[in-house]
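Colleague: sequence first, then the predicted structure:
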Amino acid sequence: MARNKYPEETKKKILEVARELFYIKGYDNTTIQDIVDNLGGLTKGVIYHHFKSKQDILEKVMESLGVSDEQSNWYDNWQGETGLEKIKLQILKSFQNFERYAILYSAEALLESPRLIGDVYLSTLNESANYLKVYIDEGIKDGSISTQYSKELSEFISLMMNMWLGLNIISFSRQELEERLYFLKNLLESINIPLIDDSIISATLRLHDYIQKRK
């Protein structure tokens, strides 16, 4: 087989095709062969040269959907005037990304995997919380966030958004989700962290409605 002169272009093409198929057919209903059939002559060997598995492809698709054109990583260049505003806008932006969540929740079997849940938990504590802490520290410095516990707060918010809410949105009824959101809003406000507002609650409920209609 001739050596691929443009490996990054090939990898990008695989992710584009997989992203479209995962969104239209769902992750569980898409096979590696489906991806191959839409790659214009490429083989399974090429896919496995770039990715370890279908799950690996999903993870890379999810990463790409979490990054805007202005960012090299999801945690870079958050928009806003203060640390608190940057975090709020990033949460809002996340829950407005319907395509990303539609693909995630189409991987129903994967989401029930204890190993995946454990991986998300560790990633949340070891990565997401550390990146969030940068913006919490910025908020402390500019006065928009008042706390002596930036590390603990970053871990708490990350776990609540990624696991207590994020992985479970489709398992709740609309009323249950709304109650969770207002509980979290009131809890954070009780410690002077007005992070969850009505725009975030509305966006999350719209996301829930959208995902339920696709099922």
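Modeller: Looks like it arrived, so ask away.

Colleague: contacts and neighbour counts: CA atoms only from here.
Modeller: Fine.

Colleague: next up, the contacts around residue 60.
Modeller: Contacts for residue 60 (C-alpha atoms under 8 Å, 6 or more residues apart in numbering) come out as residue 15.

Colleague: secondary structure element for it?
Modeller: In this assignment (DSSP states H and E), residue 60 forms part of helix 54-65.

Colleague: okay, buried residues for whichever helix or strand comes after that helix please.
Modeller: Using DSSP H and E, the helix or strand that follows helix 54-65 in sequence is helix 83-95. By 16 or more other C-alpha atoms under 10 Å, the buried positions in helix 83-95 come out as 83-92, 94-95.

Colleague: this is the other structure I want to compare:
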Amino acid sequence: MAKKYTADEVIEMILDVSSSLFVSKGYEKTSIQDIVKGLDGLSRGAIYHHFESKQAIINGVVRRFVPTEEELDNIAAAKGLSGLEKIQKLLIDAMFNQKRSETLGSSYELLNDAIFFSLYITTMTEILSPYIEMFIEEGHVDGSVSAPFPRQIAEVIIMLISTWFINALYPNTAETFWEKLSACQYVLKQCGVDVLSKEVLQTIMSNVESKVKEYEDKSN
């Protein structure tokens, strides 16, 4: 008898299996039947109950890369944070959220796929840009941000942080990674939104070093 799964478990299973197949076969070469074969006795009907198409599935996979609405709303409602600090908190969470990293696993390889990458950029912009724009406007009020053109600067921040550091597009060494961070810091500071302050750079450095050590420990 097939194991009983909750609706959330079924959705996560479908997204996990689909992510793995999209990495190994590519999105276009993966069929719904391929996904069905990877599920634990679940039927094609179970997939269509939650996702109306393969496009809806890849949209769900992409959405895993972005902070949830609950996470974003919690940052927006945080007391005692300036507009700039909210942007910084959003970016650090987007980069180093432990639960999201564990869920994504090898899915980061999907960023090498042109279709997936296009959806990733569109989704990041559609979801994060309004929040960053709002935080920039809050920063105008509290004095933490002086950037003009809030909407456009929000998009610039997303483009720099979520695109320029993707290794598949712009290969990095440890040295060039930190050089890029310094360049981003300079550009954003000139724009009037000092997102990558010394404190934030130190947080990023600590998190990266921790990730490297974790990877090395697993490799040994």
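Modeller: Cool, got the structure. Here the structure is a predicted model, which is why all the values come from computation and not from measurement.

Colleague: save the buried residues of helix 83-95 of structure 1 as a markdown table, and put in distance to residue 12 of structure 1 too.
Modeller: Listed next are these as a markdown table, based on distance: C-alpha to C-alpha, whole Å:
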| residue | distance to residue 12 of structure 1 |
| --- | --- |
| 83 | 33 |
| 84 | 34 |
| 85 | 33 |
| 86 | 30 |
| 87 | 29 |
| 88 | 31 |
| 89 | 28 |
| 90 | 25 |
| 91 | 27 |
| 92 | 27 |
| 94 | 23 |
| 95 | 25 |
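
Colleague: give the contact list for the residue positioned nearest the centre of structure 1.
Modeller: The residue lying closest to the centre of structure 1 (C-alpha atoms, centre = their mean) is residue 66, at 6.0 Å. Contact analysis of residue 66 of structure 1 by C-alpha under 8 Å, 6+ apart lists 74, 94, 100.

Colleague: so how far is residue 54 of structure 1 from it?
Modeller: 19 Å (C-alpha to C-alpha, to the nearest Å).

Colleague: again with residue 17 of structure 1
Modeller: Noted for residue 17 of structure 1: a distance of 12 Å to residue 54 of structure 1, by C-alpha to C-alpha.

Colleague: tell me how far the helix holding residue 60 of structure 1 lies from the chain's centre.
Modeller: 10 Å (C-alpha atoms, centre = their mean, to the nearest Å).

Colleague: report the buried residues of it.
Modeller: Buried, per 16+ other C-alpha under 10 Å, within helix 54-65 of structure 1: 54, 57-58, 61-62, 64-65.

Colleague: separation between residue 95 of structure 1 and residue 206 of structure 1?
Modeller: Separation of residue 95 of structure 1 from residue 206 of structure 1 (C-alpha to C-alpha): 9 Å.

Colleague: now residue 11 of structure 1
Modeller: Distance of residue 11 of structure 1 to residue 206 of structure 1, given as C-alpha to C-alpha: 33 Å.
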